[in-house]
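K.L.:
I'll drop the sequence and a predicted model, then ask my questions.
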Amino acid sequence: MVNRLLDDPGGREIAVVVNDMGELNVDAELVASESDDGVIDLSNGCICCRLQDDLVTEVTRLAETRSFDYLLIEASGISEPLPIARTLTGESNEGNLPEQLRLDTTVSVIDAYGFWKAFDPAESLPDAAPDPERPLTDVLVEQVEFCDVLLLNKCDMVPGDALDAVEAEIRELQPRASLHRTTHSEVEPSQVLDTGRFDFGAAKRQQGWKQALASDGDEADDDHDHDHDHGHTHDEGVSAATAHGVESFVYRRDRPFHPHRLDAWLDDWRGNVVRAKGFAWVASRPETVLGVSQAGPSVQAGPIGRWEDDDPATRLVFIGRDLDEAALCGELDDCLATTDERAAAYPDDPFPRESP
């Protein structure tokens, strides 16, 4: 995408910062071959964590030494978008950017073929995730959930009906972003540059799972219909989500889980659950909020705070295709602690846990 924008910047002068995890920044070399002015190369680390300070330093230097209309920052394939946005908006502790710069748009380029394979248990994963320490599904979901514009790329590699289903799943995960199907990242400059779409508060609030939790408290929306209409419709006005069985629901209970039964249940991934996220109450940690995050076969669960003045309760959002809500709720109900189990001690508490 960056190379295409350098070829056709829409009349803008563009500067580029390219980040790569390896010592050799191959992406920077490829981009530099398209740019007469060269690029800033941030290698051997990720700008969402260890290279945050370097990012601020280099962006500030660019603003002071070069004249440009737009700065493109290409993060590594495993970067988390949220920490980068915090850095670029001054919400982190890594210093402030020059006043003449503002964050205009966050763009996620999602590999449609990789997404299709990663969330289908009957299929093999494409090659390997960018980082063996982080499952591909984690990377994909994080990049889908936090963006203003989403390019669903490599669409030519996915059959039409499967591509519609992938888009429907992505729309359930990310209802806010402007979505464009692309091949070879071919996109009009106006679709990703000078959009003015970035809104930090909205970006943090409007992931699909957060919207589901928010609407869960609205009695007028109890039915929820499990199929947000995000503009892409099929025959007779049926939404893409409905056409492909993509849905979501909230599991809510006011009894704690037995820690070992919940831990065992989390090991058994259902292929039709794309995303599960929320908060759990566990008998082994009655004062602690247990955060649960599942993306495909990758599951993490661990303490994220204390209940304090809030009443302990479990609220878990499930997003997927052809979900059997009654069966899932029944399985989770079987994991709830009995009265005696709530009073028991759990010296071998399995939490926190992370996917292997």
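P.N.:
Received it, and whenever you're ready, just let me know what you need.

K.L.:
For the rest of this, base every contact and every neighbour count on C-alpha atoms.
P.N.:
Will do.

K.L.:
What is the neighbour count of residue 162?
P.N.:
If you count neighbours by other C-alpha atoms under 10 Å, residue 162 ends up with 14.

K.L.:
tell me what the helix or strand hosting it is packed against?
P.N.:
In the assignment (DSSP states H and E), residue 162 maps to helix 160-173. Counting contacts by 3 or more C-alpha pairs under 8 Å, 6 or more residues apart in numbering; DSSP states H and E, helix 160-173 is packed against helix 112-118, helix 136-145, helix 208-216, helix 240-243, strand 246-253, strand 314-321.

K.L.:
Comparison target below:
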Amino acid sequence: MSANPITSAVRPPVDHRPAVTVLSGFSPGAVQAAARALLIADEELLAIRHDLTGIRHGLITRTVESAAAVLEHTAVELVHGCVSCTLREDVLPTVVRLARERPGSDLLLVLPPAVEPEAVAAACSHCLIDGVPVTETVRFDSYVTVVDADCFLDDLASPDDLSDRDLHAADDDHRAVAEVVVHQVEFSDTVILWSRPDTDALELSRLGTLVHRLAPWSIQVSVGTSTHLDCTGLADMVRGTGRHDPARPGMLGLALEGRPIAVHDPDGGHGVTSLVFRSRRPFHPQRLHDALEDLTEQLLRGRGQLWIASQPDTALAFEFAGGGVSLGTLGYWLAALPLERWTETSDERRLAADLDWDPYYGDRRTVLALIGLHLDHEAITGLLTACLLTDAELADGFDSWRALPDPFAGCFPLTGDTTTEEK
């Protein structure tokens, strides 16, 4: 009997690169417990951990261990004490070295609380080890975040900065605790909901709903509801899943590529509200500025993209977590660029723009996700709508919009020449 030519042709090639699972979370106890469980389930698995206690003085400690033994425990001196330097100078080189020395062992990269998983992915995209891309030696199988049921909501609502808890990676590291917590969850492919047998079932269900609103693309795995932990079962659900998409953009680039940034659920279960506000019209810069405090008063998380009439070339990123609003540039709207410069952006972004192109606005659009507990959907939507240009202001056209009072003037510089085609 001859082989079926169709099934033979579609067999994927065998990938012999060691698989890396990246494990993050803001609760060190829960993260380490999850790491230990995964090591127990696979005696060949190696875990890599870095203690950043001395990072501001240029010192870190690297530990490599299996379930049976500590293989390395080494102090490392960095040229510059920062997270990006740690990733470039020791974390990724260690991953590549171990993959070469032990090609039969997969790797578990356990991140310290202050390191965000997206920073690891970004470093992998451009970091060369011995002149070779990291991903030629290893494949990043999944990014897994551990959420501790006992403290997640408190951390998410906390106004603390990392420096308030002596967790900042550098003197100029002004990140908020809530900012790091949400970034860990949002970049995950899998979320482990870590609880204990006495955790209230209703609170655990509400936590699962909140995590789903923060990261609807992630698979949730609940552990800890009994006195026994099935290490092999946990490993089967979080390792070897192939869930990570290396082409997925960062959170603030999702909407630009036409990807969903949240679930619109104004009447969510357990009081967890998730709103998605969309508009083609631009915001009036002064009215938006004046409304930010009222807009974010009840939020746990806000994210997305927007545009303001006075700066119509600029796509702006919007973030809120831990009591602070952040606005930054995502670069030019495609409508503000000559066609020959469109190739500077991804294929996905150009396709998304083409599918939703507006003859007047082009690809300019606002997409905001607002997440919290018992949010007033109508009030928030009304507040944002009131910040948009009115019909009369809209009729004045692009040239007059640039002269609107703008408290954000000069905050979002763009580089490079552009030919803007405005109508």
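P.N.:
Now that the structure is in, tell me what you want to look at. Nothing here was measured: the structure is a model prediction, and the numbers come from that model.

K.L.:
rewinding a little: could the helices and strands packed on helix 160-173 of structure 1 be laid out in TSV, adding mean neighbour count and distance to residue 31 of structure 1?
P.N.:
Below are these laid out as TSV (neighbours: other C-alpha atoms under 10 Å; distance: least, C-alpha to C-alpha, whole Å):
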stretch	mean neighbour count	distance to residue 31 of structure 1
helix 112-118	21	23
helix 136-145	22	22
helix 208-216	19	34
helix 240-243	22	36
strand 246-253	22	38
strand 314-321	23	37
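
K.L.:
now the ones you listed as JSON lines including distance to residue 53 of structure 1?
P.N.:
Below are these laid out as JSON lines (distance: least, C-alpha to C-alpha, whole Å):
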{"stretch": "helix 112-118", "distance to residue 53 of structure 1": "31"}
{"stretch": "helix 136-145", "distance to residue 53 of structure 1": "22"}
{"stretch": "helix 208-216", "distance to residue 53 of structure 1": "30"}
{"stretch": "helix 240-243", "distance to residue 53 of structure 1": "41"}
{"stretch": "strand 246-253", "distance to residue 53 of structure 1": "39"}
{"stretch": "strand 314-321", "distance to residue 53 of structure 1": "35"}
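
K.L.:
The helix holding residue 162 of structure 1 against structure 2, how far on average?
P.N.:
Once fitted to structure 2, helix 160-173 of structure 1 is off its aligned match by 1.6 Å on average (mean C-alpha distance after the TM-score superposition for structure 1).

K.L.:
Where does that helix end up in structure 2?
P.N.:
The aligned range for helix 160-173 of structure 1 in structure 2 is 201-214, by TM-score structural alignment.

K.L.:
what residue lies at the spatial centre of structure 1?
P.N.:
residue 142 (2.1 Å; C-alpha atoms, centre = their mean).

K.L.:
I'd like to know how far the aligned partner of it in structure 2 sits from residue 114 of structure 2.
P.N.:
Matched by TM-score structural alignment, residue 142 of structure 1 corresponds to residue 183 in structure 2. Relative to residue 114 of structure 2, residue 183 of structure 2 is positioned 11 Å away (C-alpha to C-alpha, to the nearest Å).

K.L.:
hang on, the earlier thing: now do the helix holding residue 162 of structure 1: everything it contacts.
P.N.:
By C-alpha atoms under 8 Å, 6 or more residues apart in numbering, the residues outside helix 160-173 of structure 1 that reach it are 112, 115-116, 141, 144-145, 152, 155, 207-209, 227-228, 230, 240-241, 244, 246-248, 274-275, 319-321.

K.L.:
is it true that residue 285 of structure 2 touches residue 310?
P.N.:
Yes - between residue 285 of structure 2 and residue 310 a contact is recorded at 6.8 Å, counting by C-alpha atoms under 8 Å.

K.L.:
overlap in contacts of the two?
P.N.:
404, 405, 406.

K.L.:
Put the buried members of these into a ChimeraX selection.
P.N.:
Buried residues within these, by 16 or more other C-alpha atoms under 10 Å, are selected in ChimeraX with:
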select :406
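
K.L.:
Let's have the shared contacts of residue 285 and residue 310 of structure 2 in a markdown table, adding secondary structure and distance to residue 42 of structure 2.
P.N.:
Converted to a markdown table, these look like this (DSSP: H, G, I helix; E, B strand; the rest coil; distance: C-alpha to C-alpha, whole Å):
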| residue | secondary structure | distance to residue 42 of structure 2 |
| --- | --- | --- |
| 404 | coil | 62 |
| 405 | coil | 61 |
| 406 | coil | 58 |
